[in-house]
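> missing the sequence, but the structure's below:
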């Protein structure tokens, strides 16, 4: 309950995660039928980068702010930056849309959002943000309980983002258990799981458990800022279950650009199939 994303909003991990989210929404919108987006760890939805908490860490300076004036962005990052620019005033960068608000900017009129947040203060901020938005449900419960309560959605198609704060020592285990339970309820959904790369051993154990889970079509997308060092946050990982066709071709140029411009000499973006068909 101590984690507050305002300290980290707009950092390199957010940029990677949210650029991929844009690509996933674009793929879902290729079909006319409405879809549902479930965000299990929604936070407050939208962040003031000039707030005291955000300026205390200034992580956005090496994240979204580094893209703001860039002239050589690949197409996906251009689209992502434009969404954020449209949510601000003039040429300034003050507000950063978290995944729930970014999803709201991306969705069509008939697409629905389910945003879950456990923190008692943050969920009220989230409700205030969405109070005039239609086809939005705000929930206040454990993230993994929301997977059971909300799946499968009535639309029968859509995307789930599971984005834990990783404060608990067993978060990788909970993440995998939650995924397996959700997958049993809705095996045709698209699932995206975010995780920090701090301990390469721990991440490799997570991959091995995914490989043994029986779930197929698992795409891995890692953005590493430098060579992993145990205990230090050096990379941002995503695994996607049932990803849209050719999504890797869409997101690879964005990941390569971020590695070159935000990372060190050893930075890289690796996208591959952890578990194929």
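Okay, I see it. Not measured: the values here are computed from a predicted model.

> all contacts plus neighbour counts: C-alpha atoms, from now on.
Will do.

> which stretches of this protein form helices?
12-28, 52-57, 64-67, 75-86, 99-106, 120-130, 143-150, 171-185, 200-211, 247-262 (DSSP state H).

> how far off helix 75-86 does the first one point, in degrees?
If you take axes from the mean of the first three to the mean of the last three CA atoms, to 10 degrees, helix 12-28 sits at 100 degrees to helix 75-86.

> hang on, the earlier thing: okay, the helices of the chain in TSV with mean neighbour count next?
Converted to TSV, the helices of the chain look like this (neighbours: other CA atoms under 10 Å):
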stretch	mean neighbour count
helix 12-28	21
helix 52-57	15
helix 64-67	19
helix 75-86	17
helix 99-106	20
helix 120-130	16
helix 143-150	18
helix 171-185	17
helix 200-211	15
helix 247-262	18
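
> okay, the ones you listed in JSON lines with distance to residue 225 next?
Converted to JSON lines, the helices of the chain look like this (distance: least, CA to CA, whole Å):
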{"stretch": "helix 12-28", "distance to residue 225": "9"}
{"stretch": "helix 52-57", "distance to residue 225": "17"}
{"stretch": "helix 64-67", "distance to residue 225": "14"}
{"stretch": "helix 75-86", "distance to residue 225": "17"}
{"stretch": "helix 99-106", "distance to residue 225": "22"}
{"stretch": "helix 120-130", "distance to residue 225": "30"}
{"stretch": "helix 143-150", "distance to residue 225": "28"}
{"stretch": "helix 171-185", "distance to residue 225": "21"}
{"stretch": "helix 200-211", "distance to residue 225": "14"}
{"stretch": "helix 247-262", "distance to residue 225": "6"}
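
> A further structure is provided below for comparison with the first:
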């Protein structure tokens, strides 16, 4: 359960979609002056070296962020994302021209956190928790907990701010994760119905993924948006063929922004026979 290390996959095509959309959600939330809390159930480390053994072993970032790095025709949403990665590289004694580091989800949010916003981060893996805790040791607005993220989510809502963004991004290493994640989001929504919930999901076994999403879809919760990118057709063979974000209560215009983003990403990141999808699975 605790063997997963995101360093192997940092900056891959799934991270591109997840973090580009996350930044858009944060920006849209900040159109209002009122503060909000960002809750991350599976935070990982603060950032990842793309030069270390984990990233170099798989090289997944080369088919993700690296394909966007030198593009000059990016839509505004993806330009914002790439600029954030460049800023993170500069902060690691690098130059903005070198792609050597990749920020974790909390680092992306931290780069855009306002004075009155805050973060609640959960990480159960011992090594990644220590790295995350060290990364944010001087950040007064950030709480880092070595705790099961789904339990932590239920303890974190409703927030005092009454506004919040929740990212649920587990490894899905074991089959029971799928059901546990859906159950936790439904329970959290009962306590905090106005929060923005972002569930990242992989497509390795399509039936397994759809069973989880169907549970959310049939829960009675309104306003559920699917944002998904496949780089090749579904397959029974080992490996992730697609990934997506299931967003409950997406901020206004996120569907339009996501459509523009995926229209650009599809020809850039597609391997063979892939697709993109932005669909309202449950409306108002």
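On my side now, so go ahead. Quick caveat: nothing in here was measured; it's all calculated off a predicted structure.

> re earlier: closest to residue 239 of structure 1 out of the helices of structure 1?
Across the helices of structure 1, residue 239 of structure 1 has its closest neighbour in helix 200-211 (9.4 Å, CA to CA).

> mean shift of the closest one relative to structure 2?
On superposition with structure 2, the average gap between helix 200-211 of structure 1 and its aligned counterparts reaches 2.1 Å (mean CA distance after the TM-score superposition for structure 1).

> what stretch of structure 2 does that helix fall on?
The alignment of helix 200-211 of structure 1 onto structure 2 (TM-score structural alignment) covers residues 206-217.

> so what's whatever residue of structure 1 lines up with residue 249 of structure 2 up against?
Here residue 249 of structure 2 is matched to residue 242 in structure 1, going by TM-score structural alignment. Contact analysis of residue 242 of structure 1 by CA atoms under 8 Å, 6 or more residues apart in numbering lists 188-191, 216-218.

> one more time with 10 Å
Neighbour list for residue 242 of structure 1: 159, 187-192, 215-219, 276-277 [criterion: CA atoms under 10 Å, 6 or more residues apart in numbering].

> next: residue 178 of structure 2.
Counting by CA under 10 Å, 6+ apart, residue 178 of structure 2 has contacts 170-172, 201, 208-213, 215.

> ok, it to residue 215 of structure 2 distance?
10 Å (CA to CA, to the nearest Å).

> again with residue 54 of structure 2
Residue 54 of structure 2 is 34 Å from residue 215 of structure 2, by CA to CA.

> how far away is the nearest residue to residue 129 of structure 2 once chain neighbours are set aside from residue 59 of structure 2?
Distances taken as CA to CA, 6 or more residues apart in numbering put residue 123 closest to residue 129 of structure 2, at 5.4 Å, once the chain neighbours are dropped. Distance from residue 123 of structure 2 to residue 59 of structure 2, counting by CA to CA: 24 Å.

> who has more neighbours, those two?
Taking neighbours as other CA atoms under 10 Å, residue 123 of structure 2 and residue 59 compare with residue 123 leading, 24 against 18.

> that one -> structure 1?
Checking TM-score structural alignment: residue 123 of structure 2 goes with residue 117.

> give the contact list for that match.
39-45, 123-124, 126, 138-143, 146.

> and residue 267 of structure 1, by the same measure?
Counting by CA under 10 Å, 6+ apart, residue 267 of structure 1 has contacts 223-228, 234-235, 256, 258-261.

> counterpart of it in structure 2?
Correspondence of residue 267 of structure 1 to structure 2, assessed by TM-score structural alignment: residue 274.

> residue 163 of structure 1 too?
For residue 163 of structure 1, the residue aligned by TM-score structural alignment is residue 169.

> same check, this time on residue 94 of structure 1
So, by TM-score structural alignment, residue 94 of structure 1 is matched to residue 100.

> next: residue 129 of structure 1.
For residue 129 of structure 1, the residue aligned by TM-score structural alignment is residue 135.

> neighbours around the residue nearest to that match when sequence neighbours are not counted, how many?
Closest residue in space to residue 135 of structure 2, ignoring its immediate chain neighbours: residue 46 at 5.8 Å, by CA to CA, 6+ apart. By other CA under 10 Å, the residues close to residue 46 of structure 2 number 21.

> if I pick residue 46 of structure 2, what's in contact with it?
Taking CA under 10 Å, 6+ apart as the test, what residue 46 of structure 2 contacts is 102-108, 128-136.

> how many neighbours does residue 7 of structure 1 have?
Neighbours of residue 7 of structure 1 using other CA under 10 Å come to 20.

> I meant residue 219 of structure 2, not that one.
With other CA under 10 Å as criterion, residue 219 of structure 2 counts 12.
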